[in-house]
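>>> Need coordinates for the below:
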Amino acid sequence: MNFLSYIYAFIIGVVVEVIGIILDIPSLIISILIYFIIAYFIGYPFLRMHLGKGNVKSTERFLLKSKKNPIYQLYYGLANGLEEEVDEAIQKINKRPYPSPVKKQHQLIHATFHGQIEDMEKLLKGMKRSTFTLYYQTIHSMLVNNLDEARQLIDRNPKLWMREALTAELLMKENRKEEAFNHGHVALLKTRGIQRYVLIRTWEREWGMLLNDK
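Predicted coordinates:
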């Protein structure tokens, strides 16, 4: 969280309170206004990164400022192919009191990043089925070169951005670069925030997929 957000919220809150007193506005209304001001300045940056489109540089700045949070550190490392960042982040996640499903999800992401097939299989077997596990089961099928199974799993995934991103990965594996780029662009149109950033940076780095989104 940007410290300036707290400063801005405090200053504007004080100004609103002073104006309210001068204009004799009921204290309840002043309190409600101050609450919404604080919620906006503190919550907006977080929501924008997760739900808003955001461009690459603004999302990257957010992740760099938030790297004390190991989950954000992990996503930054994933996007930029930084093994030390990813490994350090997963160690921190494992030590912190996150819920077990959250830890397993990020352990699966970590294992996938390193191409650790056996670890992926063990984790997937112990996780509740969801679009998330279906996504990584598809990646697992690609890693073991079971492309027919990967296609079947892609068709079963209800999320459009996941289908398009996985199709792009599959086509790239088959050396059909132009088609892969087309599906990749569709996936990016359907993603937001950090997920979009991770896809963009990964594809730029691995495929040379240059995008006008800086």
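
>>> rest of the way, CA atoms for contacts and neighbours
Noted.

>>> Can you show me the helices along the chain?
All helices of the chain, identified by DSSP state H, fall at 3-22, 27-51, 56-65, 70-80, 83-95, 100-113, 117-125, 131-143, 147-156, 160-173, 177-189, 193-207.

>>> Tell me what angle the fifth one forms with helix 100-113.
Put plainly, it is helix 83-95. Following axes from the mean of the first three to the mean of the last three Cα atoms, to 10 degrees, one obtains 160 degrees for the angle between helix 83-95 and helix 100-113.

>>> compare with the first, here's sequence two:
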Amino acid sequence: MLKQHIIFYTVIFLGCFLLGFFEAPIYLIGLLLTLSMGWYMYVQISPVLFSKDIRKSESYILKHQSNPMYQFYYAIANNLDDEAEEAMGKFQSKYKNSERRALIQTTYALYKHEPSEAKKYVHLIKSHVYRTYYEGLIAAESRKFKEAKDHADRLPEGWMKNSILAEMAEKQGKNSEAKERAAMAFEQTRGLQRYILYKNFETHLAS
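The predicted structure follows:
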């Protein structure tokens, strides 16, 4: 990764130097810098934000395991309990933002199938949409299906609603509905979220 950065910035520097040497307009040099930086940033973050390729997303996550967030999500996606606990400790030490911590703590509690523990943190999530989503997952995990459905109904159409409905259907033994909802949620996501959903519903999506 460091080698890629060095090569990129070297090429940009040489390009700007040559444009300056040949007295190119300042706006042209600025345009080159803007377009180059934009393209490079897109290439760097697309696997976790925009990609539909699960393998590319996983490869990116594995290359960035020094980041506790990526370490955590890879661990829970692959049921690596020790690694998930280790990543949680690192995350707690690195990030002090209460909402970000609440998201991770709620996710971790749900991963361990501890809805009562998840309830301790979910109210700290400021985003109404994300809070409703996690409340729906907590209700589904608690097998309170009417409550889970109520939360899902308050969400706009999209992967969050379909994820809750897929979880509900799976726990109720409605495999065909779970598969359908999981597939819908999967198609509505990109990047890291798509990867996590795939791993969570792999038995439905891989069949």
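
>>> Please work out the TM-score for the two chains.
The TM-score (TM-score structural alignment, normalised by the length of structure 2) is 0.89; 207 aligned residues with a Cα RMSD of 2.0 Å.

>>> Turn the helices of structure 1 into a markdown table, including mean neighbour count.
Output for these, formatted as a markdown table (neighbours: other Cα atoms under 10 Å):
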| stretch | mean neighbour count |
| --- | --- |
| helix 3-22 | 14 |
| helix 27-51 | 15 |
| helix 56-65 | 17 |
| helix 70-80 | 22 |
| helix 83-95 | 17 |
| helix 100-113 | 17 |
| helix 117-125 | 15 |
| helix 131-143 | 19 |
| helix 147-156 | 16 |
| helix 160-173 | 21 |
| helix 177-189 | 17 |
| helix 193-207 | 19 |
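
>>> With adjacent residues omitted, what lies nearest to A102 of structure 2?
Excluding the flanking residues, the one nearest A102 of structure 2 by Cα to Cα, 6 or more residues apart in numbering is Y121, at 5.2 Å.

>>> residues in contact with the counterpart of the one you found in structure 1?
When structure 1 is aligned by TM-score structural alignment, the residue opposite Y121 of structure 2 is L123. Neighbouring residues of L123 of structure 1 by Cα atoms under 8 Å, 6 or more residues apart in numbering: 104, 107-108.

>>> Skip the chain neighbours and tell me the closest residue to Y195 of structure 2.
Leaving out its chain neighbours, the residue that sits closest to Y195 of structure 2 by Cα to Cα, 6+ apart is I54, at 5.6 Å.

>>> Sorry, slip of the keys, the one I care about is S5 of structure 1.
F41 (5.3 Å).

>>> Show the contacting residues for the one you found.
The neighbours of F41 of structure 1, taking Cα under 8 Å, 6+ apart as the test, are 5-6, 8-9.

>>> With distance to L28 of structure 1 added, can I get those in JSON lines?
Formatted as JSON lines, these follow (distance: Cα to Cα, whole Å):
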{"residue": "S5", "distance to L28 of structure 1": "24"}
{"residue": "Y6", "distance to L28 of structure 1": "22"}
{"residue": "Y8", "distance to L28 of structure 1": "22"}
{"residue": "A9", "distance to L28 of structure 1": "18"}
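
>>> which among those residues gets closest to G193 of structure 1?
Using Cα to Cα, S5 is the member of those that lies nearest G193 of structure 1, at 19.1 Å.

>>> Check the spacing between the residue nearest to A102 of structure 2 and T107 of structure 2 real quick.
Y121 of structure 2 is 10 Å from T107 of structure 2, where distance means Cα to Cα, to the nearest Å.

>>> same thing with E157 of structure 2?
According to Cα to Cα, E157 of structure 2 stands 22 Å off from T107 of structure 2.

>>> now M1 of structure 2
29 Å.

>>> Which stretch of structure 1 is stretch 68-78 of structure 2 matched to in the alignment?
Using TM-score structural alignment, the residues of structure 1 aligned to stretch 68-78 of structure 2 are 70-80.

>>> Quick one: end-to-end length of stretch 15-32 of structure 2, please.
End-to-end distance for stretch 15-32 of structure 2, by Cα to Cα: 8 Å.

>>> Now do that stretch: distance to the chain's middle.
38 Å (Cα atoms, centre = their mean, to the nearest Å).

>>> again, but for stretch 100-112 of structure 2
Centroid separation for stretch 100-112 of structure 2 versus its chain: 13 Å, with Cα atoms, centre = their mean.
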